[in-house]
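Asks: The amino acid sequence is not available; the structure is as follows:
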């Protein structure tokens, strides 16, 4: 299966192909925030929850408005850095708005102004150098999926990956359901 021309990478989701076995990206979905042919790409893994909140991760947030923000593994780069990201789907205009790498003050302001906004904290991020993502795409490591509201709601972890994969590329679902070790089948 050859990849077709992808939609623009920025503001899209990268869905890991079931054959991608790199432990950093196996069964992941990455929200791409920025992509430039010369500078590369930047994003965060959105389906690897750590099971913690900011308040549990850092005492500085224990009693503040960000205490209950869930923490996710954002990627293999700078895992000691916390990156705040917020987004919301605007159904009336079929638009998706992302606030990537915003300050604590900005997140608090967004939470007050837009009560339904999704806010997440990410430990680290995912990045690709010039041409690297395009090369991986040609090797069928990733599917590029435009964002729509229903794709970002209700699921998390591997279930989210499987659901988006099934809705994007139903022919790949048999690979998604295959055991990691086929000898155990």
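Replies: Arrived safely. In this text, all values refer to a predicted model and were calculated from it rather than measured experimentally.
Asks: hey, let's count contacts and neighbours off CA atoms from now on
Replies: Will do.
Asks: who touches the closest residue to residue 28 other than its chain neighbours in this structure?
Replies: Distances taken as Cα to Cα, 6 or more residues apart in numbering place residue 16 nearest to residue 28, at 5.5 Å, with adjacent residues excluded. Counting by Cα atoms under 8 Å, 6 or more residues apart in numbering, residue 16 touches 25, 26, 27, 28, 29, 141, 142, 143.
Asks: which residue ranges form the helices in the protein?
Replies: Ranges of helices within the chain are 54-57, 104-113, 132-138, 157-168, 173-176, based on DSSP state H.
Asks: would you turn the ones you listed into CSV with mean neighbour count?
Replies: Output for the helices of the chain, formatted as CSV (neighbours: other Cα atoms under 10 Å):
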stretch, mean neighbour count
helix 54-57, 18
helix 104-113, 14
helix 132-138, 16
helix 157-168, 18
helix 173-176, 14
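Asks: Save those as TSV, and put in distance to residue 8 too.
Replies: Output for the helices of the chain, formatted as TSV (distance: least, Cα to Cα, whole Å):
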stretch	distance to residue 8
helix 54-57	32
helix 104-113	26
helix 132-138	11
helix 157-168	16
helix 173-176	24
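Asks: Report how many residues lie close to residue 128.
Replies: For residue 128, the neighbour count with other Cα atoms under 10 Å is 15.
Asks: same check, this time on residue 150
Replies: For residue 150, the count of nearby residues is 11 (other Cα under 10 Å).
Asks: Name the nearest residue to residue 35, sequence neighbours excluded.
Replies: In space, residue 35 is closest to residue 41, 4.2 Å off (Cα to Cα, 6+ apart).
Asks: Next one for the comparison:
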């Protein structure tokens, strides 16, 4: 699902990881972080990820794919997107938060949501969290249904084989378990500090701390 993408069209890294996990991202072996939150360290060199929090939706030996959670889209509303996709009803009966999900394929959309709603194209990230790229979920939300909680991201963050592991070894990221209240509850501009607080870390005191499993 994107502004004009085909239903259920997913990035190659997403499909590879899904096959490797048999449709479940939380079944990877030790060392893989599917379903975890990545929290950027203050020493992050890439300005695109400064103070970012990313839900890692897929992680395997073939690479990783995640959705950035705290970069709001200020120039596009949910209603505008529905009009572009010709999805009814407009105005929608429910709203959903729009985010810039990452620097890769910014015209493609993904809904990260609770698992009380799913479709054939949904991929289970954890027992409580799924990712859907079908326009069907937007139709459900616009009509007042759909998942209990969700957010819509345009674009995603992607890593090649071993790339994320190398970044973690260079202390670019911390990781923390997902939390529904953190994902869907608070304002995006406070998410980075809230994620660090789950690790009992004061960002003012951070140095070259290694990642947490």
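Replies: Perfect, thanks for sending it. The model shown is predicted, which means the values in this text are computed figures rather than measured ones.
Asks: Can you give me the TM-score here?
Replies: Once superposed, the chains reach a TM-score of 0.74 (TM-score structural alignment, normalised by the length of the first structure), with 162 aligned residues with a Cα RMSD of 2.8 Å.
Asks: how much space is there between the aligned partner of the residue nearest to residue 35 of the first structure in the second structure and residue 50 of the second structure?
Replies: Matched to the second structure by TM-score structural alignment, residue 41 of the first structure sits across from residue 64. Remark: distance between residue 64 of the second structure and residue 50 of the second structure (Cα to Cα, to the nearest Å) = 19 Å.
Asks: Also residue 163 of the second structure?
Replies: From residue 163 of the second structure across to residue 50 of the second structure, the span is 18 Å (Cα to Cα).
Asks: ok, now residue 203 of the second structure?
Replies: Counting by Cα to Cα - residue 203 of the second structure and residue 50 of the second structure are separated by 13 Å.
Asks: any common contacting residues for the two?
Replies: Listed as contacting both residue 203 of the second structure and residue 50 by Cα under 8 Å, 6+ apart are residue 42.
Asks: center of the second structure - which residue?
Replies: residue 67 (2.4 Å; Cα atoms, centre = their mean).
Asks: Contact partners for that one?
Replies: So residue 67 of the second structure contacts 54, 55, 56, 57, 101, 102, 153, 155, 156, 157 (Cα under 8 Å, 6+ apart).
Asks: Might one say that the fifth one is in contact with residue 57?
Replies: Put plainly, it is residue 101 of the second structure. No. Look at residue 101 of the second structure against residue 57 with Cα atoms under 8 Å: they stay out of range, at 11.7 Å.
Asks: by contact count, what packs against the strand ranked longest in the first structure?
Replies: In the first structure, assigned by DSSP state E, the strand with the most residues is strand 77-90. Identification of packing neighbours for strand 77-90 of the first structure by 3 or more Cα pairs under 8 Å, 6 or more residues apart in numbering; DSSP states H and E yields strand 95-100, helix 104-113, strand 118-128.
Asks: okay, these in a markdown table with distance to residue 68 of the first structure next?
Replies: A markdown table is the format used below for these (distance: least, Cα to Cα, whole Å):
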| stretch | distance to residue 68 of the first structure |
| --- | --- |
| strand 95-100 | 18 |
| helix 104-113 | 12 |
| strand 118-128 | 9 |
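Asks: Tell me how far the counterpart of residue 73 of the first structure in the second structure lies from residue 196 of the second structure.
Replies: The alignment partner of residue 73 of the first structure in the second structure, by TM-score structural alignment, is residue 100. Residue 100 of the second structure sits 21 Å away from residue 196 of the second structure, taking Cα to Cα as the criterion.
Asks: Which among the helices of the first structure is found nearest to residue 9 of the first structure?
Replies: For these, distance to residue 9 of the first structure was read as Cα to Cα. The smallest value, 9.4 Å, belongs to helix 132-138.
Asks: Now the common contact residues for residue 101 and residue 57 of the second structure.
Replies: Each of 66, 67 lies in contact with both residue 101 of the second structure and residue 57 under the rule Cα under 8 Å, 6+ apart.
Asks: still on that earlier bit, so of the contacts of residue 16 of the first structure, which ones are in strands?
Replies: Among those, the ones falling in strands (DSSP E) are 29, 142, 143.
Asks: Looking for the alignment partner of the second one in the second structure.
Replies: Here residue 142 of the first structure is matched to residue 173 in the second structure, going by TM-score structural alignment.
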